[in-house]
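*Asks:* I'd like to go over a predicted model; first the sequence, then the structure.
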Amino acid sequence: MGCDQTKIRPSVASIHQNSNIERKSVFSYNFDEHHTLSILPEVPSDLSPIDKDAFTTMVCQQRQQAIDNLTYRKTIDKWQPSSIEALVNSIQELSANKNKIDQAWIIFYWISENISYDTDAFFSNQIGTQNAISVFQNRKAVCDGYSSLYAELCNRIEVQCFKVNGYAKGFGFDPRQINFDQTNHAWNIIILDNNHSYFVEPTWGSGYVDKTTHKYTKKLVSDYFLCRPEHMIYKHLPTDSDYQLLTHPITIEQYLMLPYVYPTFFTYDLQIVSP
């Protein structure tokens, strides 16, 4: 989802029964009592990014070098900050004279190794304060807390970053669903010193929740660091269409029509040839 390329040619489903029928019936040929058909929203064929120059060869190289830097990981793993201020000092010391990508990665990696998803809060629907200080102190968060902490740490070391709210095809998502009741996720956009915008997904980049056991497993997923807009849109739809970072922003109906894919889909340059 970072600097890897892929060729996307989604196919378009052409007919639907009336709009009250669940999405799982989309490909059924049973007609309703009025024998009417309605057209499904077309799967967007153009998911090109608005910024064609964001992922230069240099940016891709710097991204991969930061991810592969074992010295960063070994150093960060030794940190035991007692406050956000102490953490910021450590980040500044390690990233001194480094490029912004390295600085953004150091924060991404620290969060992935030190913040766990708060499954108790999520499944009990008793989510506490998700500001940066609370997340740092508790070492637990849901997506709002992950993105709040990431933005706070970035901005403290002068890496411009803000939080994005929207609709994600994450835990509990049913590919047959036809709408979202409300926004359900938060992630980040950072603006680097080349004045280009990039997606960062600190929650999904830190681990996953098992759908059966509801147990959280820590796992660093670097694919979610500096994600391409044309990849991110498959599972992340911002409430503000400007934050899709696409030449032609898509609707929520079109978003739901996009196939459910995993990062390896883009890593291996796969191509969709049929529904």
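*Replies:* Thanks, I have the structure now.

*Asks:* Please make it C-alpha for all contacts and neighbour counts, starting now.
*Replies:* Noted.

*Asks:* three-state assignment of N89?
*Replies:* helix (DSSP: H, G, I helix; E, B strand; the rest coil).

*Asks:* Could you do L94 as well?
*Replies:* Recorded secondary structure, L94: helix (three-state DSSP).

*Asks:* mind listing what it touches?
*Replies:* L94 makes contact with Y72, according to C-alpha atoms under 8 Å, 6 or more residues apart in numbering.

*Asks:* Over to the one 4 residues further on?
*Replies:* Taking C-alpha under 8 Å, 6+ apart as the definition of contact, K98 has no neighbours.

*Asks:* Can you check my assumption that it lies in a strand?
*Replies:* No - using three-state DSSP, the assignment for K98 is coil, not a strand.

*Asks:* ok, now how distant is it from Q182?
*Replies:* Separation of K98 from Q182 (C-alpha to C-alpha, to the nearest Å): 40 Å.

*Asks:* Would you check that L192 makes contact with K100?
*Replies:* Yes - judged on C-alpha atoms under 8 Å, L192 makes contact with K100 at a distance of 6.2 Å.

*Asks:* which residues are common contacts for these two?
*Replies:* V159.

*Asks:* Show me which of the two is the more surrounded one.
*Replies:* Per other C-alpha atoms under 10 Å, whichever of L192 and K100 has more neighbours is K100, with 22 against 18.

*Asks:* if I look at that one, how far off is N89?
*Replies:* With C-alpha to C-alpha as the criterion, K100 and N89 are 16 Å apart.

*Asks:* Need the residues that contact the helix or strand hosting T217.
*Replies:* In this assignment (DSSP states H and E), T217 forms part of strand 216-218. Here strand 216-218 makes contact (C-alpha under 8 Å, 6+ apart) with 112-113, 116-117, 119, 206-210.

*Asks:* One more to weigh against that first structure:
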Amino acid sequence: MMKELLLGLFLMTGQFILAQIDQEVIDKVDTYPSSFSLYETLSERIITDFENDYDRAAAIYTWMAMHIKYDAKALFSGQVQRVAHFSYRNEAEKYQKEKALRDELARSTLKKKKAVCQGYAELYRLLCQACGIECEVISGYSRSHLNDIGKVRSEPDHAWNAIRIDDEWSFVDATWGAGHVDYKTRKFVPAFTTAFYAVEPAIFTYNHFPEEQEWNFTELTLKDFSQQPLFYHTFFKKDIELLSPMNGVLKKTSKQRIIIKFKTTRDRKHVFHYAFHGMKYMKDADVQRNGDVITLLIDAEGHRSGYLDIIIDDETVMTYKLRL
């Protein structure tokens, strides 16, 4: 039985994790046609133009994120939840029929140039395999909205990929790399980003958690994953690490102050602000520095519920939920 996975929820704002794709790869792929009739034509061109698996997998991600649109109409109409039924006599026949359905979804995505997350993931898999790159489709849970903080999903809602290069697994989400859905207009907004290519598991798990335990390369449980703050891709440009609190739902303060600690990973100076939702302007954070540890002291008086944005260098990097 083949299940076309769910909604593939999208980011409404910037998201997390900036990966490295050489600008030369992006520039080269930008010269490609916007459409290919056959996936073999695209994969052969990528094999010719790029010498190593990392750049080839990056080129596939780049072309897809630039040219495949998210099917917002299917999302809002509920047409994305479909199950294909078929009979089979043994496990080998079951596997072959499932693979045929998955490959057909991938080819349909290439032809129509639009899909929900499962279509993106299957096309990425097919193109990687055509380039000789080990690739799997992963189903699981995503976090992209404020109301996801502290909420444990009952069912998987998203699909992405795992690629293995030089015996190392990393994760790829071409769906989120393509842009986002504007939930007010119910339309897809193209916004190419390299942020979701070849992300190491420990970082990717900030906003993606696999359904199958074999793809969880961290110590996190689904509950742990769900209770984290909501991180945006801007956080990972700052070369800092969050030390505490790791729970995204803040339930107490110290003397009416919220205390947040970071560790710097490079010798960089940052400017820290904060904003409770509903405030007209952001405020300066009280910053204490002790070696490579940075402590923010935030006045929480009068704020008992809602959300708290942490802003570094004029970019919102993460959000906490308040239940004080």
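*Replies:* Noted; the coordinates are in hand. From a predicted model like this one, the values you see are computed outputs, not experimental measurements.

*Asks:* Send over the TM-score of the superposed chains.
*Replies:* TM-score for the superposed pair, counting by TM-score structural alignment, normalised by the length of structure 1: 0.69. Supporting figures: 208 aligned residues with a C-alpha RMSD of 2.1 Å.

*Asks:* all strands of the stretch 1-150 of structure 2, in order?
*Replies:* Along the stretch 1-150 of structure 2, counting by DSSP state E, counting those that start in this stretch, strands occupy 2-4, 69-70, 82-84, 114-115, 134-142.

*Asks:* what's the closest of those to F209 of structure 2?
*Replies:* Smallest distance to F209 of structure 2 across the strands of the stretch 1-150 of structure 2 (C-alpha to C-alpha): 5.1 Å, for strand 134-142.

*Asks:* so where is the closest one in structure 1?
*Replies:* Mapped onto structure 1 using TM-score structural alignment, strand 134-142 of structure 2 covers residues 160-168.

*Asks:* Superpose on structure 2 and give me the mean offset of the matching stretch.
*Replies:* Mean deviation of stretch 160-168 of structure 1 from its aligned counterpart in structure 2 after superposition (mean C-alpha distance after the TM-score superposition for structure 1): 0.5 Å.

*Asks:* quick one: which of the contacts of strand 216-218 of structure 1 is nearest L245 of structure 1?
*Replies:* Among the contacts of strand 216-218 of structure 1, S206 lies closest to L245 of structure 1 (C-alpha to C-alpha), at 23.5 Å.

*Asks:* Excluding chain neighbours, what is closest to the closest one?
*Replies:* S112 (4.2 Å; C-alpha to C-alpha, 6 or more residues apart in numbering).

*Asks:* residue in structure 2 matching that neighbour?
*Replies:* Matched across to structure 2, S112 of structure 1 falls on A65, judged by TM-score structural alignment.

*Asks:* Report the contact partners of its match.
*Replies:* Going by C-alpha under 8 Å, 6+ apart, the list of residues near A65 of structure 2 reads 174-175, 177-179, 192-193.

*Asks:* Please state the offset of the longest helix along structure 2 from the chain centre?
*Replies:* Longest helix in structure 2 by number of residues (criterion: DSSP state H): helix 91-112. When C-alpha coordinates are averaged (C-alpha atoms, centre = their mean, to the nearest Å), helix 91-112 of structure 2 and its chain have centres 24 Å apart.

*Asks:* Buried residues, it. List them.
*Replies:* 94, 97-98, 101-103, 105-110 (16 or more other C-alpha atoms under 10 Å).

*Asks:* And the contacts of that helix?
*Replies:* Contacts of helix 91-112 of structure 2 (C-alpha under 8 Å, 6+ apart): 1-2, 35-39, 68, 87-88, 115, 119-120, 122-124, 126.

*Asks:* rerun that using 10 Å as the cut-off
*Replies:* 1-4, 35-39, 64, 67-69, 84-88, 113-116, 118-127 (C-alpha atoms under 10 Å, 6 or more residues apart in numbering).

*Asks:* Of those, which belong to helices?
*Replies:* Among those, the members found in helices (DSSP H) are 39, 64, 67, 118-127.

*Asks:* most surrounded residue in these?
*Replies:* Busiest of these [other C-alpha under 10 Å] is Y120, holding 32 neighbours.

*Asks:* For the aligned partner of that residue in structure 1, list the residues it contacts.
*Replies:* The alignment partner of Y120 of structure 2 in structure 1, by TM-score structural alignment, is Y146. Each residue near Y146 of structure 1 by C-alpha under 10 Å, 6+ apart is listed here: 108, 111-112, 115-117, 130-132, 135-136, 139-140, 163, 186-188, 201-204, 206.

*Asks:* Let's see that with 8 Å instead.
*Replies:* Contacts of Y146 of structure 1 (C-alpha under 8 Å, 6+ apart): 111, 115, 132, 135, 187, 202-203.

*Asks:* and if you look at I67 of structure 1?
*Replies:* 105, 222.

*Asks:* on that earlier part again, distance-wise, check the residue nearest to S206 of structure 1 relative to Q182 of structure 1.
*Replies:* On the measure of C-alpha to C-alpha, S112 of structure 1 and Q182 of structure 1 end up 27 Å apart.

*Asks:* again, but for W204 of structure 1
*Replies:* W204 of structure 1 is 19 Å from Q182 of structure 1, where distance means C-alpha to C-alpha.
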